[in-house]
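In: for reference, the sequence and a predicted model appear below.
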Amino acid sequence: ATSDIRNIRIVSNSGKHKIYDLVSFLRKGDYSNNPYLIEGDVVIISKIDKLVKISGLVKYPAIYEFVLNESVNDLIELAGGFLTTARTDTIEVVRFTLDGKTQQSNYYPLDEIEKGKIFLENGDHIIVREIPEYFKEHFVLLDGYIKYPGWYKIVKNKTTLRDIVEEAGGFLKEASLTEATVSRRLQIDEKDPEYERLKVINPADMTEDEYDYFKAKSRQTSGRVVVDFVDLFINSNLDENIVLIRGDVIKIPEKKNYIIMLGQLIMPGKVIYDSTLSVQNYIELAGGFGWRAIEDEVRVIKAKTGEWLDAEDVTKLDPGDTIWIPEEPPGPNFWEVFMDGLTIVAQLAAVAAAMAAIIIATR
């Protein structure tokens, strides 16, 4: 839009005129800027000529029409006010110098801004910056089977995983340290360009390395930090005692006392965990292989990492692991084979008839 709706001029029959700011009415509900018109009034809306800008941590950062005698505080209010993460101890006002060729910055604290005595000029740019990282409160979330779950404050570059678990009262007896995880929220939105590229490619068109990479990334938990809770809290290996950062989420799931049996088995389901049993033992407890099972392609999916392993490479199962038996692909449907065969016979008959006709015609 090119119309200046912050400087609308209304001229009455008597020749008196007054300026009204329609944006102030729409944004702040200021009815003094939305007067009733009377017969004979002339409404004049000019083309935008002069502008000011506000950017950064306000609710409605934008370029606004310049209004004479408007203060920096007025513009901040018009822009909806500060966001909670706005730094208000130093607000920057960028202004052109008298020659109009260069700009200079002045910085004001909020208490001086709120006095309403710093007036705007055409071309001014107000910048409200974010609170620096070191000013922000740092919290992490503990969820699941821990004595006192919830949000906990940490000290930047100091509080460790072990510190926060102790502060939360430690694990409950039902807690599964094997499946416990730390997720780093600040990394969740980070995208892998190669993975994004492969997502739009047909797997049949990928190289072997590309397909292996695509499968591995598809199974990866976004933002997950590699840490072994068992090694840290049972074996006291302090190499696993990572320093936490703001936004980390620590999840402690319930301990699973079973192995999940999936695929071509006589009785798929959950089998009670026994550390002395092998993959083959669990298959036998699930009734053995189903009639379409591919017996030499059994896979184990680890509960902690989601990693897929060949059964023959697994020396020890852990609670919550999954044993998966794939299925032979279905053979051709009888009716489809019959119809295909019938079509071929019909085609051969047509060819034979055509050849016979040619032979007769040439005699």
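Out: On my side now, so go ahead.
In: can we go C-alpha only for contacts and neighbour counts from here?
Out: Noted.
In: any chance you could map the helices in the stretch 151-300 of the chain?
Out: 161-167, 193-199, 208-219, 229-233, 279-285 (DSSP state H, counting those that start in this stretch).
In: equivalent analysis for the stretch 1-150 of the chain, please.
Out: Using DSSP H, counting those that start in this stretch, the helices of the stretch 1-150 of the chain run over 22-28, 72-78, 110-113.
In: possible to save the ones you listed as TSV with distance to residue 267 and mean neighbour count?
Out: Formatted as TSV, the entries for the helices of the stretch 1-150 of the chain read as follows, by distance: least, Cα to Cα, whole Å; neighbours: other Cα atoms under 10 Å:
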stretch	distance to residue 267	mean neighbour count
helix 22-28	66	17
helix 72-78	68	20
helix 110-113	70	14
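In: how about those, which one is nearest residue 308?
Out: Comparison of those against residue 308 by Cα to Cα identifies helix 72-78 as nearest, at 55.6 Å.
In: from the chain's centroid, how far away is the closest one?
Out: Helix 72-78 has its average C-alpha position 33 Å from the chain's average C-alpha position, going by Cα atoms, centre = their mean, to the nearest Å.
In: next up, a second structure to put side by side with the first:
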Amino acid sequence: MQIMLKSLCLSLVLACLALSVASHAADAPKPYGANLFQGNFSQSGEGAAVAPGDRVVLRLWGGGLTVDDTFIVDAGGRIELPGVGPLSVAGIAHDKLAEDLRSKLAASGHGETQIYVAPLDARPVSVFVTGGVVRPGRYAVSPGDPVLSLLDKAGGIDPRRGSYRSIRLLRNGALVGNLDLYPFVRGGELPGLRLQDGDTLVVDSKGPAVTATGAVRNEARFEFFKDQATGAALMELAGPESRASHISLAGTRKGAPYSTYLPLKELAHLRLEDGDRVQFMADATGNTIMIEVQGAVRGSSRFPVRRGARLRDVQDFIAVEPGRANLKALYIKRKSVAARQKKAIADSLRRLEETALTASSSSTEESQIRAKEAEMVAKFVERAKSVEPEGVVVLDDGSNNADLTLEDGDVIVIPAKSDVVLVSGEVMVPQAMLWSEEKDLDDYVRGAGGYGNRADRDNVLIMHSNGAVSRNSGKISAGDQILVLPKVESKSMQAVKDISQVLMQVAVSTGAVLGLPFLQ
């Protein structure tokens, strides 16, 4: 039974690996030129026309002309007819050839002449296709059909084995011509290889290949001739976009994994190896940054400015709501500041966890209390980790505010004027109250029903409209917010200190109070 279970588990693992490989293969870029073989060339033999090199049997009688011969269409697409001269026949469909020649003879004064014409090369020829194709075999085509028709009938190039750049046409064991599909894909250039009965078309093995992805016009796997896989050649084929600035190269060198990250201009001088993967990336510092405006504004809320611009450079472009915008309380929300605030909170939480987990106990009863406290601290830490700081940059009343250099993603906040003061946190009835110059902190707290049972009267924050924060005292202006923090209760003084610090950091960075559900 165990053997059967092991066998079943092994089969499941192998099946998962196979699915993973298949999924990766489906996502990988296809060979350059793979879209050629979709069946569109396989029907090219229909409606074949006369081409240079074709043989034409022509018999004429009556009207002063007697001809019975086989003519070869010259490089200019003409046949030389005795007594008449050169007649152009290239490009004329086989079933329209007699009608066309009769018209041309009538125009030259031989309207009574009877005509019989038969293109000898109109009959199909059999050609063998082998090598790196999907369906090797023997296929019938017209002699004038392009080699692409043969390849399409054979299912196209096998993407795992076949070469798109080395295809040989053999006749009686001798090489007739070579075909490279890349010039056709890029510019429509296709050599005029004429097929004959018994020819063999051989698709050689795939050459060194390099994959290009990312910021390129042609995302594909590119094949190169031996010793010609260079960065410059890859860039010419892949066509990097204008935004591409760097490349990430991954491959193998001397049997070991190899990777590097370089500016785009250095790729041209690199020699690439079979199996290399080059990702083109847009990592260059741009000339513009995006700025957002929030608050009492109208019109566009996001717009680009030049890198290095200062606050004064954009203030004139911000359309504020007249009479409603509080320009004196303007502040900035910045991503880099928010990241530092997030890190500071994380550091405080780490210290808090260490304190809770390493606290010693002098009795069994105290040990149980410590364990319960540690559990509640863990819940508090989990909640605090989800806090997302706003990254407020406070601007004072000085004249140097306009010199502040803006960063990409900055949000300029212009608060709306307000006549109320919001009181929240550990008060009996959190609410907004009409601002009065005569009121102080105690007046507003009393207006909110007084301090709650869990209020920490020594930790009351005044959040000003411009993002500044004062503690326990200070002038309260219209639009400010009063936050009463909860009191931390624990036998561990260090835990009290650490939790209080986190509460303060969260309140300052988010403008909200993080509750303490574990306090009784």
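Out: Thanks, I have the structure now. The structure displayed is predicted, hence computed values, not measured ones.
In: overlay them and tell me the TM-score.
Out: Once superposed, the chains reach a TM-score of 0.52 (TM-score structural alignment, normalised by the length of the first structure), with 265 aligned residues with a Cα RMSD of 5.4 Å.
In: and of the helices of the stretch 151-300 of the first structure, who's closest to residue 94 of the first structure?
Out: For the helices of the stretch 151-300 of the first structure, proximity to residue 94 of the first structure was assessed by Cα to Cα; helix 193-199 is nearest, at 37.4 Å.
In: on average, how far is that closest one from the matching bit in the second structure?
Out: On superposition with the second structure, the average gap between helix 193-199 of the first structure and its aligned counterparts reaches 5.1 Å (mean Cα distance after the TM-score superposition for the first structure).
In: tell me what that helix is packed against?
Out: helix 208-219 (3 or more Cα pairs under 8 Å, 6 or more residues apart in numbering; DSSP states H and E).
In: what about the strands in the stretch 351-500 of the second structure?
Out: Remark: strands of the stretch 351-500 of the second structure, listed N- to C-terminal, are 392-393, 411-414, 420-425, 431-434, 455-463, 469-471, 481-486; assignment by DSSP state E, counting those that start in this stretch.
In: TSV for the ones you listed, including distance to residue 502 of the second structure and mean neighbour count?
Out: Rendered in TSV, the data for the strands of the stretch 351-500 of the second structure read as follows (distance: least, Cα to Cα, whole Å; neighbours: other Cα under 10 Å):
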stretch	distance to residue 502 of the second structure	mean neighbour count
strand 392-393	17	20
strand 411-414	25	24
strand 420-425	15	21
strand 431-434	25	16
strand 455-463	12	19
strand 469-471	15	16
strand 481-486	11	26
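In: among those, which is nearest residue 256 of the second structure?
Out: Residue 256 of the second structure sits nearest to strand 411-414 of all the strands of the stretch 351-500 of the second structure, at 47.1 Å, using Cα to Cα.
In: in CSV, list the strands of the stretch 351-500 of the second structure along with distance to residue 339 of the second structure.
Out: Output for the strands of the stretch 351-500 of the second structure, formatted as CSV (distance: least, Cα to Cα, whole Å):
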stretch, distance to residue 339 of the second structure
strand 392-393, 11
strand 411-414, 15
strand 420-425, 25
strand 431-434, 31
strand 455-463, 21
strand 469-471, 19
strand 481-486, 23
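In: minimum distance to residue 258 of the second structure: which of these has it?
Out: Scanning the strands of the stretch 351-500 of the second structure with Cα to Cα as the criterion, the closest one proves to be strand 411-414, at 41.5 Å.
In: list the helices and strands that closest one packs on?
Out: In terms of contacts (3+ Cα pairs under 8 Å, 6+ apart), strand 411-414 of the second structure is packed against strand 288-295, strand 331-333.
In: Provide the aligned range in the first structure for that strand.
Out: On the first structure, the counterpart of strand 411-414 of the second structure by TM-score structural alignment is residues 249-252.
In: mean distance of that stretch to its aligned residues in the second structure, please.
Out: Between stretch 249-252 of the first structure and its aligned partner residues in the second structure, the average distance after superposition works out to 1.5 Å, using mean Cα distance after the TM-score superposition for the first structure.
In: ok, residues contacting that stretch?
Out: The contact list for stretch 249-252 of the first structure (Cα atoms under 8 Å, 6 or more residues apart in numbering) reads 140-146, 175-177, 179-185.
In: of all the helices of the stretch 151-300 of the first structure, which lies closest to residue 305 of the first structure?
Out: Evaluated over the helices of the stretch 151-300 of the first structure, closeness to residue 305 of the first structure peaks at helix 208-219, with 9.0 Å, by Cα to Cα.
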